[in-house]
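**Student:** Quick one: sequence plus predicted model below, questions after.
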Amino acid sequence: MGFKVAVVGATGAVGREMLKTLSERQFPVDEVVALASGRSAGSQVSFGEDKVLTVQSLDRYDFKGTDLALFSPGAAISAVHAPRAAEAGCVVIDNTSQFRMDHDVPLVVPEVNPQALKQFRKRRIIANPNCSTIQMVVALKPLHALAKATRVVVSTYQSVSGAGKEAMDELFSQTRGIFVNDAATPEQFTKPIAFNCIPHIDKFMDDGATKEEWKMAVETRKILDPDIKVFATAVRVPVFVGHGEAVHVEFERPITVEEATEALREAPGVVVLDRHEDGGYVTQVECAGEDAVYVSRIRRDPTVENGLAFWCVADNLRKGAALNAVQIAEEMVRQGLLMREAA
């Protein structure tokens, strides 16, 4: 017997990817409901190769009898409707930032901390981490288990899809405009994004960090280890889909490149492609549409004691959002935590 599943924010880039991922992975569903704002009600979205769903209004939807809801509508909307769904008996997996740092809401990457899912009963809400955090902790987990990471310095190279469809449209229109000498007027970003890099994602905080950089630090500590130190610089780059990260890690004990490579090769969700030759690494363009976190350029960092560096890329709409949410649901089924509530 399958589940009744609602996808909230179904008309957005992540919502559409959630629907696609549920179908591709053959998650056991009896019924899928597409939900979005009232202005999107009545529009249609695809589910699988041959099904079309008519979008319903989130404001009017009664979650009673719905077993699982995958949320990606924006934090302010999740703040209102995720608790409403949970109170109706629905299990919520929320992709927004709204609940990530709540003490009684588990923040989960299935390859890293599946045991945390048991805490979901307090609120019936599970938080999906930030896209840039997800791919980093998937790669860090096997290394941390091997030698215990104490400090991480990471620079991210994040695609515009992380800022939504309008941001993708802005990159497209600005890129096209450059070739016909149109002025690039930023709307979604603080500066032109075409042929440019912007070292600014989310709002600035009092210490000079951006909220995106803060998220990577606090989420990594909640997911992986409360004692790990993380310093991040988050950069938006003119790529449509896929985030890249240059990660520098310090460990408690020496760790060789060979040990690290072997641990990463055996880790779930990780693919190592690391040849010391032209093209012997994976880029954002190549990871788009893929499920794995790809790791390349594994090197010893001789500037710090017990240092190691690597490059990792992942599709931020899939592993960084939709896929991780569906994998959480799959893990809940495996652990017997998600069961039919509908009559």
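**Tutor:** That came through fine. Numbering: from 1, shown residues only.

**Student:** Please make it C-alpha for all contacts and neighbour counts, starting now.
**Tutor:** Noted.

**Student:** By residue count, tell me the biggest helix in the protein.
**Tutor:** If you go by DSSP state H, the chain has its longest helix at helix 131-147.

**Student:** Tell me which other helices or strands that helix touches.
**Tutor:** strand 149-158, helix 211-223, strand 243-251, helix 257-266, strand 293-301, strand 307-314 (3 or more Cα pairs under 8 Å, 6 or more residues apart in numbering; DSSP states H and E).

**Student:** what do you get if the cut-off is 6 Å, keeping everything else the same?
**Tutor:** If you count contacts as 3 or more Cα pairs under 6 Å, 6 or more residues apart in numbering; DSSP states H and E, helix 131-147 packs onto no helix or strand.

**Student:** Residues in contact with it: which ones?
**Tutor:** With contacts defined as Cα atoms under 6 Å, 6 or more residues apart in numbering, helix 131-147 is touched by Met216, Phe251, Arg253, Ala263, Val293, Asn316, Gly320.

**Student:** Could you export those residues to a markdown table, including columns for neighbour count and distance to Ser23?
**Tutor:** Compiled in a markdown table, these are given as follows (neighbours: other Cα atoms under 10 Å; distance: Cα to Cα, whole Å):
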| residue | neighbour count | distance to Ser23 |
| --- | --- | --- |
| Met216 | 24 | 30 |
| Phe251 | 21 | 40 |
| Arg253 | 14 | 44 |
| Ala263 | 18 | 31 |
| Val293 | 26 | 21 |
| Asn316 | 33 | 19 |
| Gly320 | 28 | 18 |
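
**Student:** Second structure for comparison follows:
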Amino acid sequence: MGYRVVVVGATGNVGREMLNILAEREFPVDEIAVLASRRSLGTEVTFGDTTLKTKDLATFDFTGWDMALFAVGSEATKEFAPIAASQGCVVIDNSSLYRYDPDVPLIVPECNADAVMGYTKKNIIANPNCSTAQMVVALKPLHDRAKIKRVVVSTYQSVSGSGKEAMEELWEQTKAVYNPINEVPAKVYPKEIAFNVIPHIDVFMEDGSTKEEWKMVAETKKIIDKSIKVTATCVRVPVFVGHSESINIEFEEFLDEDEARDILREAPGIMVIDKREDGGYVTPKECVGDFATFISRIRQDSTIDNGLNLWCVSDNLRKGAALNAVQIAEVLGQKALKKG
């Protein structure tokens, strides 16, 4: 027996990717419904070889459905996720709304799959921020071996993390560079993103950090260990898909780079590509469409006693969003909503 699954926000980048991944991974679906706002009502999306028409989220009855993968903004989630949950459908939410709620588990299956059982408090499970998701996949196996004290991370995040309009803005601005007559002003971002980098993701906070940077700190602590100190600088770069991260890790005890490389090679969800030669590493363009989190440039940090540096790359629409949500659904099915 399979599950009755709802995908909310099925016409967006992440919603469509959720449908692709559910089909690719052969998730046991008995019935699937695709929902969108009224302005997208009737839009067709694909699920494997099947074409589906979106239904109206505002009038949908979640009764009898097993799980709903939400890929809409926080405002719509705030309104409709509690309705779905109250009607007995487990919500797996990709927005930031519930990530910091102590009664809602924040799950990256490679790191804390057992915590999924905490869903019963509100019938809701949170999916982490895209930049956090790939980082903790890399950190967790190393933390289990040598216990991490501190992480310093700089991100290089693609525009797809901001949605379709951001991708279009990068494309139009890039074309305009070669045709200056057609100037394309910045709308999605505060400055032009084409041939540029912007050290600003989400809103600024009182201490000078941005909300994206704060998310990486808070979520890493909730997923792995509250004692880990994290400092982040999050940067938007002119890449369509794929987030990259330069990560510096300080451990409580010494961890040799060769042992770290072996640990990461054996860890779930990770692919190590680490050759000390031209091209012996992975770039964001190469990770697009892949399930794995790629790790390269593993090396000792000689400036501290127990330090390592590494480079981490992943498809943010997959591991950073849709894939992680589907993996949560798989864990939920295995541990809680068992059928057959």
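**Tutor:** On my side now, so go ahead. Bear in mind that the values here come from a model prediction, so they are computed numbers and not experimental data.

**Student:** ok, back up a step: which two in the contacts of helix 131-147 of the first structure are spaced the farthest apart?
**Tutor:** Spatially, the most separated pair among the contacts of helix 131-147 of the first structure is Arg253 and Asn316, at 31.7 Å (Cα to Cα).

**Student:** Setting the sequence-adjacent residues aside, check what's closest to Pro226 of the first structure.
**Tutor:** Thr220 (7.9 Å; Cα to Cα, 6 or more residues apart in numbering).

**Student:** where's the equivalent of the one you found over in the second structure relative to Gly163 of the second structure, distance?
**Tutor:** Using TM-score structural alignment, the partner of Thr220 of the first structure in the second structure is Thr220. In this view, Thr220 of the second structure and Gly163 of the second structure are 24 Å apart by Cα to Cα, to the nearest Å.

**Student:** what about the two, which has more around it?
**Tutor:** Thr220 (25 against 15; other Cα atoms under 10 Å).

**Student:** Distance check, the more buried one against Met271 of the second structure.
**Tutor:** Taken as Cα to Cα, the span from Thr220 of the second structure to Met271 of the second structure is 21 Å.

**Student:** Repeat that for Val108 of the second structure.
**Tutor:** From Val108 of the second structure to Met271 of the second structure the distance is 17 Å (Cα to Cα).

**Student:** Could I get the buried residue list for the helix or strand hosting Gln327 of the first structure?
**Tutor:** Taking DSSP states H and E as the definition, Gln327 of the first structure sits inside helix 323-334. Judged by neighbour count (16 or more other Cα atoms under 10 Å), helix 323-334 of the first structure contains these buried residues: Leu323, Asn324, Ala325, Val326, Gln327, Ile328, Ala329, Glu330, Glu331, Met332.

**Student:** cool, and stretch 106-124 of the first structure?
**Tutor:** For stretch 106-124 of the first structure, by 16+ other Cα under 10 Å, it's 106-114, 116-117, 119-120, 123-124.

**Student:** report the angle between the axes of the longest helix of the first structure and helix 211-223?
**Tutor:** For helix 131-147 of the first structure against helix 211-223, the angle between stretch directions is 40 degrees (axes from the mean of the first three to the mean of the last three Cα atoms, to 10 degrees).

**Student:** Tell me roughly how far helix 131-147 of the first structure lies from the second structure on average.
**Tutor:** Following the fit onto the second structure, the mean deviation recorded for helix 131-147 of the first structure is 0.4 Å by mean Cα distance after the TM-score superposition for the first structure.

**Student:** In that helix, which residues are buried?
**Tutor:** So helix 131-147 of the first structure, judged by 16+ other Cα under 10 Å, has buried residues 131-144, 147.

**Student:** In the second structure, what range does it match?
**Tutor:** Residue span in the second structure matched to helix 131-147 of the first structure, by TM-score structural alignment: 130-146.

**Student:** Which residues belonging to the host helix or strand of Ala232 of the first structure are considered buried?
**Tutor:** Using DSSP H and E, Ala232 of the first structure sits in strand 229-236. Buried positions in strand 229-236 of the first structure, judged by neighbour count with 16+ other Cα under 10 Å: Lys229, Val230, Ala232, Thr233, Ala234, Val235, Arg236.

**Student:** Next: stretch 305-324 of the second structure.
**Tutor:** Those would be 306-324, for stretch 305-324 of the second structure by 16+ other Cα under 10 Å.
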